[in-house]
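Student: Requesting a structural model of the entry that follows:
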Amino acid sequence: MTGWELVAVCAAGVVAGAINAVVGSGSLITFPTLVAIGIDPVTANVSNTIGLVPGSFSGAYGYRPELLGQRDRLLRLGAASATGALIGGILLLFLDPDIFEIIVVALIALACVLVVAQPWINRWLADRREHAHPHGGLELWLGVLAAGVYGGYFGAAQGVLLIGLLGSFLDDHLQRVNAAKNVLALIVNLVAATLFVLVAEVDWQAVAGVGLGAVAGGFLGARVGRRIPAPVLRGVIVCVGIAAIIVLVYG
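Tutor: Predicted structure coming up:
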């Protein structure tokens, strides 16, 4: 990796860390960047997941006031996230890499759709909030498990999925829902990253670049990320996602 490539990866990490703290879809920035500098998609995905762990922690830490009183909830749902992440990570490592390159295009497209649809998702959540269960239930646990599988396999926009699930099933303020989302995403990334460190091929330069940037971006997102105009943020994410699809399909 050249010096300029490392700078580009660090910059992508900053943006991804900030986006993940606010909503979650930062991998649509870092993953395409790693692929663009010549890292094969599976190794890029593995290295990206490991690199985003510090940023996930800083984003969750920045929301600690909103986490007060959510301990029991997060212990229950965190078990679902951890289990799902382990399943997703195993699928990534043991499925044919050619299958991943096909599936990841569909997952990036899905992530872009989720990012674009988020305003409508938020309105739907607002309509449901008065009927939501204060602690969720089995349906929420299973949904978080499925989101964990998705996140362990390919994490882009897992935060959007989690916000949709938590907002639908919990009777709580959206900022507290977002804080819980950050913790669950951290658990998914941490479990998958631990698995990858033990058994997968890792590009540690990529991990370092993404990690350094993501730590700064996580704190930035938790503090000032809410000031970024949402349409601008969504537009950037979707453009990067489309570029990633083009790179993966046409090489």
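Student: Every contact and neighbour count from this point should use C-alpha atoms.
Tutor: Fine.
Student: how close does residue 13 sit to residue 93?
Tutor: In this structure, residue 13 and residue 93 are 23 Å apart, going by CA to CA, to the nearest Å.
Student: From the chain's centroid, how far away is the longest helix anywhere in the chain?
Tutor: In the chain, taking DSSP state H as the definition, the longest helix is helix 97-128. Relative to its chain's centre, helix 97-128 lies at 11 Å (CA atoms, centre = their mean, to the nearest Å).
Student: Measure how the following helix or strand past that helix sits relative to helix 97-128, angle-wise.
Tutor: Later in the chain than helix 97-128, the nearest helix or strand by DSSP states H and E is helix 138-153. Using axes from the mean of the first three to the mean of the last three CA atoms, to 10 degrees, the direction of helix 138-153 lies 140 degrees away from that of helix 97-128.
Student: Who are the packing partners of helix 138-153?
Tutor: helix 71-94, helix 158-169, helix 174-199 (3 or more CA pairs under 8 Å, 6 or more residues apart in numbering; DSSP states H and E).
Student: got those as JSON lines, with mean neighbour count and distance to residue 245 columns?
Tutor: Listed next are those as JSON lines, based on neighbours: other CA atoms under 10 Å; distance: least, CA to CA, whole Å:
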{"stretch": "helix 71-94", "mean neighbour count": "20", "distance to residue 245": "19"}
{"stretch": "helix 158-169", "mean neighbour count": "25", "distance to residue 245": "18"}
{"stretch": "helix 174-199", "mean neighbour count": "23", "distance to residue 245": "23"}
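Student: Let's see this one next, to set against the first:
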Amino acid sequence: MPPFFEAVTILLAGVAAGGINAVVGSGTLITFPILLAFGVPPVTANVSNNIGLAPGSVSGAIGYRRELVGQRARVLRLVSGSFIGGLTGAVLLIVLPADAFETIVPVLIGLGIVLVVVQPRLSRRVAARREAAGELAGGRPDPWWIWPTTALAGVYGGYFGAAQGVILMGILGIGIDESLQRLNAVKNVLAAVVNGVAGVLFIFVADVDWWLVLLIAVGAVIGGQLGATVGRRLHPTVLRTVIVLVGLAALASFLL
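Tutor: Coordinates of the predicted model:
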């Protein structure tokens, strides 16, 4: 069991990450750097964080269940890609040496920060595209490339996962004629699948700190519900600023 201060900090970080994942994505940029700051080895931190955030993703998906109505076929189709991608990414994390992870993660964190920063511009472009097309097309089939790109996002999520939600929203928002809230609901389901399948594999083959998992999971479940309700009313700039600052702290932690 971590010391009291560390335990409370990790629990609160789980709440924040669960809420941010439900609304925006990138909750890993909150919890992962905090685990590093407390001296948890990077791979152990990543694995424990992944397992801990999985229940929060499920909680967020349940919170957005109203927006999932009428999307059963789409969700079932894309879930298969997320499952395959998440499993592939988790296997890569296990088979590649720890040095590779420590080399790659700063790049992935940087990518996550960039995606968080450019998300508003991406969302505006998607909205303008829909408006120019006369809003929703209604009944138009999803483009063929949605499935493979969703699977690739799953590989990223299974390996590390920071800004996985932002990547998914970019893919879904560009390719699918639906409101952003309905796409966010789909994103939450796909992220839950990626985190879940990677987490199951990690349980059997990776070095897991179960105290960290418990603290993050409890916090993430609470945060997932808060994110699906109160979180929608928060100004996105506030969330984005926090994510970017914590992500920069994570980069500094790795590079220094």
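Student: any idea how far residue 98 of the first structure is from the nearest residue to residue 82 of the first structure once chain neighbours are set aside?
Tutor: Of all residues not flanking residue 82 of the first structure in the chain, residue 188 sits nearest, at 5.6 Å (CA to CA, 6 or more residues apart in numbering). Separation of residue 188 of the first structure from residue 98 of the first structure (CA to CA) stands at 24 Å.
Student: and if you look at residue 178 of the first structure?
Tutor: Taking CA to CA, one finds residue 178 of the first structure at 34 Å from residue 98 of the first structure.
Student: how distant is stretch 152-165 of the second structure from the center of its chain?
Tutor: 7 Å.
Student: residue range for it in the first structure?
Tutor: Stretch 152-165 of the second structure corresponds to residues 146-159 of the first structure when matched by TM-score structural alignment.
Student: hang on, the earlier thing: mind giving me the packing neighbours of the longest helix of the first structure?
Tutor: By 3+ CA pairs under 8 Å, 6+ apart, helix 97-128 of the first structure packs against helix 41-62, helix 158-169, helix 230-250.
Student: Which strands and helices lie in contact with the longest one?
Tutor: Pointing back at helix 41-62 of the first structure there. Packing partners of helix 41-62 of the first structure (3+ CA pairs under 8 Å, 6+ apart): helix 3-22, helix 27-36, helix 97-128, helix 174-199, helix 204-224.
Student: I'd like to know which of these is closest to residue 86 of the first structure.
Tutor: helix 174-199 (5.9 Å; CA to CA).
Student: and that closest one, how far from the second structure on average?
Tutor: On superposition with the second structure, the average gap between helix 174-199 of the first structure and its aligned counterparts reaches 0.5 Å (mean CA distance after the TM-score superposition for the first structure).
Student: Make TSV out of the helices and strands packed on helix 41-62 of the first structure and add distance to residue 233 of the first structure.
Tutor: Shown next, in TSV, are those (distance: least, CA to CA, whole Å):
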stretch	distance to residue 233 of the first structure
helix 3-22	8
helix 27-36	11
helix 97-128	9
helix 174-199	17
helix 204-224	12
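Student: out of those helices, which comes closest to residue 154 of the first structure?
Tutor: helix 97-128 (7.3 Å).
Student: Could you list the buried residues of the closest one?
Tutor: 100, 104-105, 107-109, 111-112, 114-116, 118, 121-122, 125 (16 or more other CA atoms under 10 Å).
Student: can you name the two of those that are farthest apart?
Tutor: Counting by CA to CA, the most remote pair of those is 100 and 125, 32.0 Å apart.
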